[in-house]
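[1] Next comes the sequence, and after it the predicted model I'd like to discuss.
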Amino acid sequence: MPFAELGDVQLHYQLDGTADGPPLVFANSLGTDLHVWDQVVERLPKELRIVRYDLRGHGGTPATPAPYAMGTLVRDAERLLDQLQVKGCIFVGLSIGGMIAQGLAIKRLDLMRGLVLSNTAAKIGTAASWQKRIEAIKRDGIEAVADNIMERWFAPAFRKSPELSHWRDHLLQQSVEGYIGCCAAIAGTDFYTPTSGLRLPTLGIAGSDDGATPADLVRETVDLIPGSKFELIRRAGHIPCVEQPEAFADRLITFLREQGHI
């Protein structure tokens, strides 16, 4: 398992595809890790240089003391790409990963040539709602909110499948410190004004049954960027790369081809 030494944290990452191929970078959502992309990555052209990493306090990346600022999470991504000498990537961000994608584009447009904003927004929820979740987790652990999160993450049909228990267990395996640290980062983020200043090819992806970032919210954010495209994936919730990986990969591949990235 490779790690990038970023000063105060060792960022766990994974490389797939071709070492000198056009770069494609993935950032995961709150409560998951880089394996959330497994079924999408296996469907992508082998010519790509694929970089996946675990957010601070998620998966193989250790937690640092909470709370985190969004600027810290953006800096983690920036330093990783600089270390790996990644330039001109398409950056795919899911939920909080999509907020990191926006922040990185605002700060270091030289690193990317396109954005894929999946199930995310310029602002997600309210500071009060996130603080309520943080307090519940501090008191009773992630288990206290797990069932509610599963309802917000997945469409009804998926919640009846055996796979649900895997992703619930996956959520419970995440560091409490890392989870509440990232909650705090989301709570303090409002990218509406800076994102409206972005000028780069952008694809927005939403799930028809997303209870965390509804399709209209995703569209509202994507529409801030002139020339952007929006795609709705039916029968998918907040994690369409898990529920509908083939549909997600198809839309991503089409976007990569439109940009001449493959």
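    Nice, thanks for sending it over. Numbering: from 1, shown residues only.

[2] from here on, contacts and neighbour counts on C-alpha atoms
    Noted.

[3] Which parts of this structure are strands?
    Taking DSSP state E to define them, one finds strands in the chain at 3-5, 10-17, 23-27, 49-53, 89-94, 112-118, 202-207, 229-233.

[4] The structure to be compared is supplied as follows:
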Amino acid sequence: MPHIEVGGARLRFDDEGRRDGVPLVFLHGWTADRHRWDHQMAHFAPHRRVIRLDLRGHGESEGVPRSLDELADDVRVLLDRLDVDRFVPVGHSMGGMIAQKLALGHPERIERMVLVGSISRMTYSRGRGLLMAVSTLLPFRLFVSANIHRAFGPGHPREEVRAYVRASAATPREVVMRCYDAMRAFDVLERVGEIRTPTLLLHGYHDIQLPVAQMLRMAKGCPDAVVRIVDAGHELPVEDPAAVTAAVEWFLTAGAQRDGAGPVG
């Protein structure tokens, strides 16, 4: 199993598919792991290079992240060691925030970008902010359970939701809380106009974790953004993986041709 050592942490990754063309780099969300992208890996690996990793402290990777900047730097170091220059980040939720960090910090390396259920600033009503603050006082498993249950849209099988709660609660507490605080503080909304690469904003209509309205605020400031809404909640890669794959495929082929470029191979 391939690993790299970065800043004292051992990070697990997969690098599959063809070695020519611009690779897709999949970035999972909070308390998740690289297997959120199993459907996309199976679809794209036969004809594209695809890379995914367990972010620091998640899945089979070690360490405790200090910030989203550190997580973004982990991705950059991995790609440097794999001799990858330009790439297409595909990030879900926190992974989308990391993708934005990469796009703003290293714009010359971003071919296109896909943000799945992600935003550029977390904004809360007074009541929601109070509720989130109180939730951090809950026992750890209840805190994780409350957040993961909210992430799924209505009607998703309860046993599957419970399985994801168990998997999320297995993430070390310090990792969970560090990343939670980092996401709450994340704010690049005033800078999204600097992102000049074509960007797909793919969002669940029933997302109450990061509501559609907040994504649309980002879309207004992002000059090259395309918006697609899916009938799902926040956990799009789990709730409707086929819709995510189809949207990414469209964006890399038909979308690229619409913009006057060839498919991203």
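    Alright, I've got the coordinates. Being a predicted model, the structure only gives us computed values, none of them experimental.

[5] Of the strands of structure 1, which is nearest residue 176 of structure 1?
    Minimum separation from residue 176 of structure 1 across the strands of structure 1 (Cα to Cα) falls at strand 10-17, 17.3 Å.

[6] Mind giving me the packing neighbours of the closest one?
    For strand 10-17 of structure 1, the contact count by 3 or more Cα pairs under 8 Å, 6 or more residues apart in numbering; DSSP states H and E identifies strand 3-5, strand 49-53 as packing neighbours.

[7] mind putting the ones you listed in JSON lines, mean neighbour count and distance to residue 201 of structure 1 included?
    JSON lines is the format used below for those (neighbours: other Cα atoms under 10 Å; distance: least, Cα to Cα, whole Å):
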{"stretch": "strand 3-5", "mean neighbour count": "16", "distance to residue 201 of structure 1": "28"}
{"stretch": "strand 49-53", "mean neighbour count": "23", "distance to residue 201 of structure 1": "19"}
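
[8] Just send those strands back as a markdown table, with distance to residue 143 of structure 1 too.
    What follows is these, written out as a markdown table (distance: least, Cα to Cα, whole Å):
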| stretch | distance to residue 143 of structure 1 |
| --- | --- |
| strand 3-5 | 29 |
| strand 49-53 | 25 |
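
[9] just to revisit the earlier point, quick one: which of the strands of structure 1 is nearest residue 171 of structure 1?
    strand 89-94 (15.2 Å).

[10] in the stretch 1-150 of structure 2, which spans are helices?
    38-44, 68-81, 94-105, 126-135, 140-151 (DSSP state H, counting those that start in this stretch).

[11] okay, the ones you listed, which one's buried deepest?
    helix 94-105 (a mean of 24; mean count of other Cα atoms under 10 Å).

[12] That helix aligns to what range in structure 1?
    Alignment note (TM-score structural alignment): helix 94-105 of structure 2 is matched to residues 96-107 of structure 1.

[13] residues making contact with the matching stretch?
    Identification of contacts with stretch 96-107 of structure 1 by Cα atoms under 8 Å, 6 or more residues apart in numbering yields 26-30, 70-71, 73-75, 77-78, 91-93, 111-112, 115-122, 186, 191, 194-195, 198.

[14] quick one on the thing from earlier: kindly reformat the helices of the stretch 1-150 of structure 2 as CSV containing distance to residue 59 of structure 2.
    Listed next are those as CSV, based on distance: least, Cα to Cα, whole Å:
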stretch, distance to residue 59 of structure 2
helix 38-44, 14
helix 68-81, 14
helix 94-105, 14
helix 126-135, 24
helix 140-151, 16
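
[15] Looking at those, spot the one closest to residue 244 of structure 2.
    helix 38-44 (7.9 Å).

[16] what helices or strands is the closest one leaning on?
    Using 3+ Cα pairs under 8 Å, 6+ apart: helix 38-44 of structure 2 touches helix 241-252.

[17] check the fit of the helix it packs on onto structure 1 and give the mean distance.
    Comparison of helix 241-252 of structure 2 with structure 1 after fitting gives an average deviation of 0.6 Å (mean Cα distance after the TM-score superposition for structure 1).

[18] Read off where that helix ends up in structure 1.
    Counting by TM-score structural alignment, helix 241-252 of structure 2 corresponds to 245-256 in structure 1.

[19] what residues does the matching stretch touch?
    39-41, 43-44, 90, 116, 203, 231, 233, 240-241, 262.

[20] show me the contacts for residue 196 of structure 1.
    Neighbours of residue 196 of structure 1 in contact, by Cα under 8 Å, 6+ apart: 224, 225.

[21] just residue 19 of structure 1 next, same as before
    Counted by Cα under 8 Å, 6+ apart, residue 19 of structure 1 has contacts residue 49.

[22] roughly how far apart are it and residue 2 of structure 1?
    Counting by Cα to Cα, to the nearest Å, the gap from residue 19 of structure 1 to residue 2 of structure 1 is 15 Å.

[23] Same check on residue 89 of structure 1?
    Counting by Cα to Cα, the gap from residue 89 of structure 1 to residue 2 of structure 1 is 20 Å.

[24] Which of the two has more residues huddled nearby?
    Per other Cα atoms under 10 Å, whichever of residue 89 of structure 1 and residue 2 has more neighbours is residue 89, with 21 against 12.

[25] Just to check, the more buried one is in contact with residue 113?
    Yes: applying Cα atoms under 8 Å, one finds residue 89 of structure 1 in contact with residue 113, separated by 5.6 Å.

[26] per the alignment, residue 210 of structure 1 corresponds to what in structure 2?
    Aligned partner of residue 210 of structure 1 by TM-score structural alignment: residue 207.
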